[in-house]
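1. Structure of the sequence below:
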Amino acid sequence: MRRHAAALAVVLASAAGITTAAAPDAQAWRPPPVKACGATAADKALAATLSPTIHSAGLAGVSADQVSCARQILAEVKAEGFTTQAGKIALMTAITETGLRNYLGGDRDSLGLFQQRPSMGWGTRAQIIRPSYSTHRFLAAMTKRYPKGSWARTDPGRVAQNVQRSAYPSRYNRERTSAARLVAALWKGSSAPSAPVKPTKPAKPTKPAPVSSAQALVVPGGGIRVRSGPTTAAKQIRFLRGGSKVTATCQRAGKSVTIGRYRSAYWSYLPAQKGYVSNAAMHRNGATALKAC
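-> Below is the predicted model:
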């Protein structure tokens, strides 16, 4: 990523939930270390194809690891049942904040692809530097500020700004084209296969696990969205705030449930809300016991 040090300093200075004054002196500033997102051979090949077409304020081509970071962001967006528009907004934000680099530092205590701050309640350091978690928190903040899907009807740059609270609000829309090209290239394969592994002996068939009994749970800090019924036309029916107490019945008896565009055999039914929620979303920050479901 070819950019002046001063420009990148400004990017990192506009971390989520903060405002800053002037960028540090370019001669004194050094970029923080990066935690690799873990590029695959497919990411490397795609980066070679995409690089000549991606040029914006935050990107001058893309590396294999930048493609990997973008792929993991979109995988989380899809897993939570959002649309390509949400993926575009998330990528516009990450490109603007860090150029799709998972930084281990930034302005004050800012971290990760979205430059979220532990001191501002975005999560712990270990959580924020996980692309899936930081994306989840970004989406949770987006839906909180734009309930009932209103984010999809709002200018994407404004949505990103209202989540990040940057001192430079006009920068996000400059990354529309780059984000759109990445979404177009990665959306269908955003759960891209990793490097091939050696085949193993097939496991002995086992009987499907029974549906678990009802259990009392606490909604994680970022909150969760409950989706109605096992249908590809499932709609969001409620957003449950973090700390809410719910009763859930796990569905795992060998049958997958399709919620929106995401299919998984690990969903829980919340009787009071008459809808399903992904188990992954329930225990993402370790705040609930729903891990053995």
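2. Only C-alpha atoms from now on, for both contacts and neighbour counts.
-> Noted.
3. Show me what the helix or strand where L46 lies is packed up against.
-> Per DSSP states H and E, L46 falls inside helix 41-50. Here helix 41-50 touches helix 64-79, going by 3 or more Cα pairs under 8 Å, 6 or more residues apart in numbering; DSSP states H and E.
4. Not counting the helix it packs on itself, show me its contacts.
-> The set of residues external to helix 64-79 that reach it, using Cα atoms under 8 Å, 6 or more residues apart in numbering, is 36-40, 43-48, 83, 86-87, 90-91, 99-102, 131-132, 135-136, 139, 182-183, 186-187, 189-192, 261-262.
5. Give the buried residues for the helix holding L46.
-> Residues D43, K44, L46, A47, L50 are the ones in helix 41-50 that count as buried (16 or more other Cα atoms under 10 Å).
6. Turn those into CSV, including distance to L217.
-> Below are the buried residues of helix 41-50 laid out as CSV (distance: Cα to Cα, whole Å):
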residue, distance to L217
D43, 38
K44, 42
L46, 42
A47, 42
L50, 44
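7. For the comparison step, fold the sequence that follows:
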Amino acid sequence: MTFTATSGLLISAGLILAGPGVAAADTDTDKEIAATLNTELDDDMAGNMTDEHVDNARAMVEAAKDRDMGEDAATMAVATSIVETHLDNLDWGDRDSVGLFQQRDHYGSQEQRLDPTWATNAFFDELNRVYPDGSWDDTPLGEVAQDVQRSAYPDRYQHQVDDAEVIVDHLW
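-> Okay, the predicted model is just below:
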């Protein structure tokens, strides 16, 4: 893979890498991926994927890769965000919740929680606190997501795992 440096950005195969491990595809590529996903997804995001949703999901995938956590971790993050925000990076929510995961103030500043990579890493940090040393590996992803998020609606996460796997497969 070759990289070309341009104004502090690295460009390779249509991807713009904004710093180590943070990839953001060009809008045309994201629109193409969204269009493909819109025909392959079966649940909440079916027909509702946009280039912004693809970019947000990509940030989750890249954070999982950067931490050597694997596709299941990325799938869990995407499924959780589908439940919480339908992959929208919301600057509003219930009480003080914001971002892709509707994280509360104790996670960090509003600016931090609105950064998709930062928010995903905060989600993974909490995952590691709840399930140290990858001890979640044999637990259904929806159950693990609930244990991390502590939602009043515990059964919602597993329902989105299949579509999250499809999204992650396209971006991994």
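8. Which residue range of the second structure does the helix holding L46 of the first structure align onto?
-> When the second structure is aligned by TM-score structural alignment, the counterpart of helix 41-50 of the first structure is residues 28-37.
9. Superpose on the first structure and give me the mean offset of that stretch.
-> Mean deviation of stretch 28-37 of the second structure relative to the first structure after superposition (mean Cα distance after the TM-score superposition for the first structure): 1.1 Å.
10. circling back: just the buried residues of the contacts of helix 64-79 of the first structure.
-> Buried by 16+ other Cα under 10 Å: 37, 39-40, 43-44, 46-47, 86-87, 90-91, 99-102, 131-132, 135-136, 139, 182-183, 186-187, 190-192, out of these.
11. Mind checking which of those residues land in helices?
-> Of these, the ones assigned to helices by DSSP state H are 43-44, 46-47, 86-87, 90-91, 131-132, 135-136, 139, 182-183, 186.
12. The residue nearest to the spatial centre of the second structure and V161 of the second structure: what is the separation?
-> Nearest to the mean C-alpha position of the second structure, by Cα atoms, centre = their mean, lies M60 at 3.2 Å. Counting by Cα to Cα, to the nearest Å, the gap from M60 of the second structure to V161 of the second structure is 14 Å.
13. do the same with T36 of the second structure
-> On the measure of Cα to Cα, T36 of the second structure and V161 of the second structure end up 18 Å apart.
14. and if you look at A122 of the second structure?
-> Taken as Cα to Cα, the span from A122 of the second structure to V161 of the second structure is 20 Å.
15. Now do the same for A185 of the first structure: its match in the second structure.
-> Per TM-score structural alignment, the equivalent position to A185 of the first structure in the second structure is H170.
16. give me the number of residues near that match?
-> 13 (other Cα atoms under 10 Å).
17. residue contacts, it?
-> I33.
18. again, 7 Å this time
-> When the contact criterion is Cα atoms under 7 Å, 6 or more residues apart in numbering, H170 of the second structure has no partners at all.
19. next one: W118 of the second structure
-> Per Cα under 7 Å, 6+ apart, neighbours of W118 of the second structure: Q112.
20. What residue in the first structure is paired with it?
-> By TM-score structural alignment, W118 of the second structure lines up with Y133.
21. which element is the corresponding residue of the second structure for A152 of the first structure on?
-> A152 of the first structure maps onto D137 in the second structure, with residues paired by TM-score structural alignment. Assessed by DSSP H and E, D137 of the second structure sits outside every helix and strand.
22. higher neighbour count, A122 and V161 of the second structure?
-> Between A122 of the second structure and V161, counting by other Cα under 10 Å, V161 is the more crowded of the two (24 against 18).
23. Which position in the first structure pairs with the more buried one?
-> Under the alignment (TM-score structural alignment), V161 of the second structure pairs with R176 in the first structure.
24. Give me the secondary structure label for its match.
-> The local conformation at R176 of the first structure, judged by DSSP: H, G, I helix; E, B strand; the rest coil, is helix.
25. Excluding chain neighbours, give the residue nearest to it in space.
-> Nearest residue to R176 of the first structure in three dimensions, chain neighbours excluded: M92, at 6.2 Å (Cα to Cα, 6 or more residues apart in numbering).
26. count of neighbours near that neighbour?
-> Counted with other Cα under 10 Å, the neighbours of M92 of the first structure add up to 27.
27. The corresponding residue of the second structure for it and T36 of the second structure: what is the separation?
-> Using TM-score structural alignment, the partner of M92 of the first structure in the second structure is A79. Distance, A79 of the second structure to T36 of the second structure, by Cα to Cα: 18 Å.
28. what about the helix or strand that contains Q146 of the second structure, how far off from the first structure?
-> Here Q146 of the second structure, judged by DSSP H and E, is contained in helix 141-149. Taking mean Cα distance after the TM-score superposition for the first structure, the mean distance separating helix 141-149 of the second structure from the aligned residues in the first structure is 0.6 Å.
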